[in-house]
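K.L.:
Here is the input, now give the coordinates:
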Amino acid sequence: MPEFINKNVGPFVSHRRTMQRHRKSNQPTSPQTMTDFHYQLTGDYVHLPVMDNVPIYMGKIGTDPEEGITMLFVLPEIKNILRTGSTFLMDGTFAAAPSFNRECQQLYVIMGITFNTGFPIAFALMSRKTARAYNALFKWLLEIEPQWTPQTIIVDFERAAMVSQALWRKVGEFGMIETCTGHRNAYDIVHMLMALPLLPVDKVMEGFLSIRQFYTENVENSLPVESCRIFQRYFQYSKVC
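P.N.:
Next up, the predicted model:
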């Protein structure tokens, strides 16, 4: 329909490209590492990470390779939830984290629950997901807000998910799929072992021994000798895992 043809498309595209070039010329150079990003936020672009004229970038920590690098951002307007809140949700995301040439492993978010709503309080770019890295992060938060005394912390079961995936892969590698398909109790044992990481640490071994007992009483005598040998290997692997 000729009457709807925009005769000014050419100039519009030209102006848009000009705006894009102008915007790009005023943007900081893309940092290649987390340390580069830190220097930008504490150097020429220190005026950018602010909210209501209050800096939100707290700095960078990490004293050794095990801790890695953590860059912490805290929102000032709701930081008081750290002091007054009792329930907190913590989770890491990979999709939203900047890569920095794959140096950054996750964006870790700490949310306070109040009025039945989660409010993001702190964001941490982390290059490691080790216990030392998390300990350093929480110690830092306590330095920022010494009165942070959470009563309940809700986290994802990342470690449990990794163990579960590893155990399920071994079912295929050990040739146990047919056994689990044809024997309901054998199938249940595999899934009970996959759920062990969800137990309190001091109850894991007790749970493992209970599963072994269930296997002895309900499965072992009904399986061929070779299948029993494979199950023993599987138990040994799950104990190490």
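K.L.:
going forward, measure contacts between C-alpha atoms and count neighbours the same way
P.N.:
Will do.
K.L.:
and the nearest residue to residue 57 once chain neighbours are set aside, what element?
P.N.:
Excluding the flanking residues, the one nearest residue 57 by Cα to Cα, 6 or more residues apart in numbering is residue 73, at 4.5 Å. Element membership for residue 73 (DSSP states H and E) is strand 70-74.
K.L.:
Return the residues in contact with the residue nearest to residue 189 when sequence neighbours are not counted.
P.N.:
In space, and not counting its chain neighbours, residue 189 is closest to residue 211: 6.7 Å by Cα to Cα, 6+ apart. Going by Cα atoms under 8 Å, 6 or more residues apart in numbering, residue 211 touches 189, 192-193.
K.L.:
Nearest to residue 36 among those residues?
P.N.:
Distance to residue 36 across these (Cα to Cα) is lowest for residue 193, with 44.1 Å.
K.L.:
Return the set of buried residues in the one helix or strand the closest one maps to.
P.N.:
For residue 193, the host element (DSSP H and E) is helix 184-194. Residues of helix 184-194 classed as buried by neighbour count (16 or more other Cα atoms under 10 Å): 185-187, 189-190, 192-194.
K.L.:
just stretch 54-70 next, same as before
P.N.:
Quick answer for stretch 54-70 (16+ other Cα under 10 Å): 55-58, 60-62, 67-70.
K.L.:
Please generate a structure for the following sequence too, so the two can be compared:
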Amino acid sequence: MTSHLNTISFLVSQKGKPVLVKDNFIYKLNKTTNSTKYYRCAEQSCTVTLHTDLNDVLVKVKGDHSHPPEPDEIEIRKFKHNLKQRAIQETVPIPKIYDEESSRFCLTSLSIAILPAQREIAGSLNKSRRLQTPVIPDSQTFDIPEVYSKTLKNEPFLCIDKFIRRKTRVLVFVSREQLTLLFESSIIFMDGTFSASPSIFDQVYSLHGIKYQQCFACAFGLLPDRKKPTYKFLFQELKNLAAEMNLCFNPVTIMSDFETGLAEAIHSELMALSLLPLHLVIQSSDDLFELILQAPSNKFDLLKPLFNYFDNYWIKHVDLKKWNVFGLEIRTNNNAEGFHNRLNSRLSKSHPNIWTFIKCIQGEQNRFNHLMIQMKGGLSSRQKTARTLAIQQRLNTLYLRHEKGDISDSELFEGLSYVVAKNMVSKKK
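P.N.:
Reported below is the predicted structural model:
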């Protein structure tokens, strides 16, 4: 067994060269031969030397140090090294990195006293970060270095990179394992976010799949606009990739945010229509409008534009199957929207540059790998809240009563609207 007295470690100097640490003394590499590395104490007046083999195994130490050990200097060097590595590898703001590392390191009072302040070291850290970052493009016409087209494990990540029109580009980042999960998922979630998008693109569009009752972020797209041809192009490209993998991209259910901005709030009865069995939706909508016609003129004038919008768009324009969620326990797109909240939080700023954005989603892809391994190892999905379980139980009870004939179609609709209203009130608290 190797004695702790023979334990050595390594740090990196400010010039990027390795330095050896033993017993809280620092050594610099002096020369290397075919069999041995020769180190000398970093203190200029000290003559102690240290030898290792080419595999960094300690061979011997010669001489006695003419100065005391330097544990504080070593801790500061470790602290600075961690700061620099995180500044280069992560997109987290420098002040936040400094604060996190300060909390993580148990520095002595002496170390803290001689430690550079955040404002003193920020300049060099920002410079190190800039040296590792390509030129930030001001249009969608730019080259992507290989390191930004791979995952953190150096696997292919940029799977779609095409110009759909002149100077109009679509980028989609997804690993092969993420593609497989997406194509095999019968339910997928889709959502767009705009603040996380680099300014040269219009939006970040993400697609999520379900496995082990867990929602996984699978594909990260940068889209140039919100036009129908762009979405059609995206899905056709994904179908082409599925065919190349001998898979099929044809989900049974797609959860997406259909919000158009035309109505800020929808009455609970209208929201309850999505919970009805599909064959009852049209009649229930008509019955509801008949009730509104009987309302006082001032209330009718307020509600009529809302019903016109709902009828013209959701009933006549959008296929009912696209928004009806009867029989589904996953009824909203909150998983995708929650991911975008996480993404915005990790980016720490609106409209980051393209390289910062790619680094962030490389981290998200790595998180996907870790979560998938944990789920395969038996980790259970997050438990539903008591409120969610209670709402599901109310819905199941209403459906069962309707199936048995205990309540009519109109009573089912009324009961569902009460559940929706109760849920809306709970969320506001």
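K.L.:
okay, the angle between the following helix or strand past the helix holding residue 193 of the first structure and helix 184-194?
P.N.:
Using DSSP H and E, the helix or strand that directly follows helix 184-194 of the first structure along the chain is helix 204-218. Going by axes from the mean of the first three to the mean of the last three Cα atoms, to 10 degrees, helix 204-218 of the first structure is angled at 170 degrees with respect to helix 184-194.
K.L.:
Which strands or helices does the helix or strand just after helix 204-218 of the first structure pack on?
P.N.:
Heading C-terminal from helix 204-218 of the first structure, the first helix or strand you meet, by DSSP H and E, is helix 225-240. Packing partners of helix 225-240 of the first structure (3 or more Cα pairs under 8 Å, 6 or more residues apart in numbering; DSSP states H and E): helix 158-173.
K.L.:
The helix or strand following the helix it packs on corresponds to what range in the second structure?
P.N.:
Proceeding N to C from helix 158-173 of the first structure, the next assigned helix or strand is helix 177-182, under DSSP H and E. Per TM-score structural alignment, helix 177-182 of the first structure has no counterpart in the second structure.
K.L.:
Which neighbouring elements make contact with helix 177-182 of the first structure?
P.N.:
So helix 177-182 of the first structure, by 3+ Cα pairs under 8 Å, 6+ apart, packs with helix 184-194.
K.L.:
Spatially central, which residue of the first structure would that be?
P.N.:
Nearest residue to the geometric centre of the first structure (Cα atoms, centre = their mean): residue 92, 2.8 Å.
K.L.:
tell me which element it is part of?
P.N.:
strand 87-93.
K.L.:
which residues in the second structure does that strand align to?
P.N.:
With TM-score structural alignment as the criterion, strand 87-93 of the first structure aligns to 187-193.
K.L.:
Please name the residues that touch residue 239 of the second structure.
P.N.:
By Cα under 8 Å, 6+ apart, residue 239 of the second structure lies in contact with 248-249.
K.L.:
Now check the first structure for the residue matching it.
P.N.:
With TM-score structural alignment as the criterion, residue 239 of the second structure matches residue 142.
K.L.:
what's the average distance of the helix or strand encompassing that match to the second structure?
P.N.:
For residue 142 of the first structure, the host element (DSSP H and E) is helix 131-144. By mean Cα distance after the TM-score superposition for the first structure, the fitted helix 131-144 of the first structure averages 1.2 Å away from its aligned residues in the second structure.
K.L.:
Quick one: residues contacting the residue in the first structure that residue 209 of the second structure lines up against.
P.N.:
Alignment note (TM-score structural alignment): residue 209 of the second structure maps to residue 112 of the first structure. Going by Cα under 8 Å, 6+ apart, residue 112 of the first structure touches 81-82, 85-89, 118-121.
K.L.:
Just the buried subset of those, please.
P.N.:
The neighbour-count test (16+ other Cα under 10 Å) marks 81-82, 85-89, 119-121 as buried among these.
K.L.:
so can I have CSV of these showing distance to residue 162 of the first structure?
P.N.:
Below are those laid out as CSV (distance: Cα to Cα, whole Å):
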residue, distance to residue 162 of the first structure
81, 32
82, 30
85, 31
86, 29
87, 26
88, 23
89, 20
119, 28
120, 26
121, 28
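K.L.:
Now the helix ranked longest in the first structure on the second structure. Mean distance?
P.N.:
Longest helix of the first structure, by residue count under DSSP state H: helix 9-26. Once fitted to the second structure, helix 9-26 of the first structure is off its aligned match by 3.7 Å on average (mean Cα distance after the TM-score superposition for the first structure).
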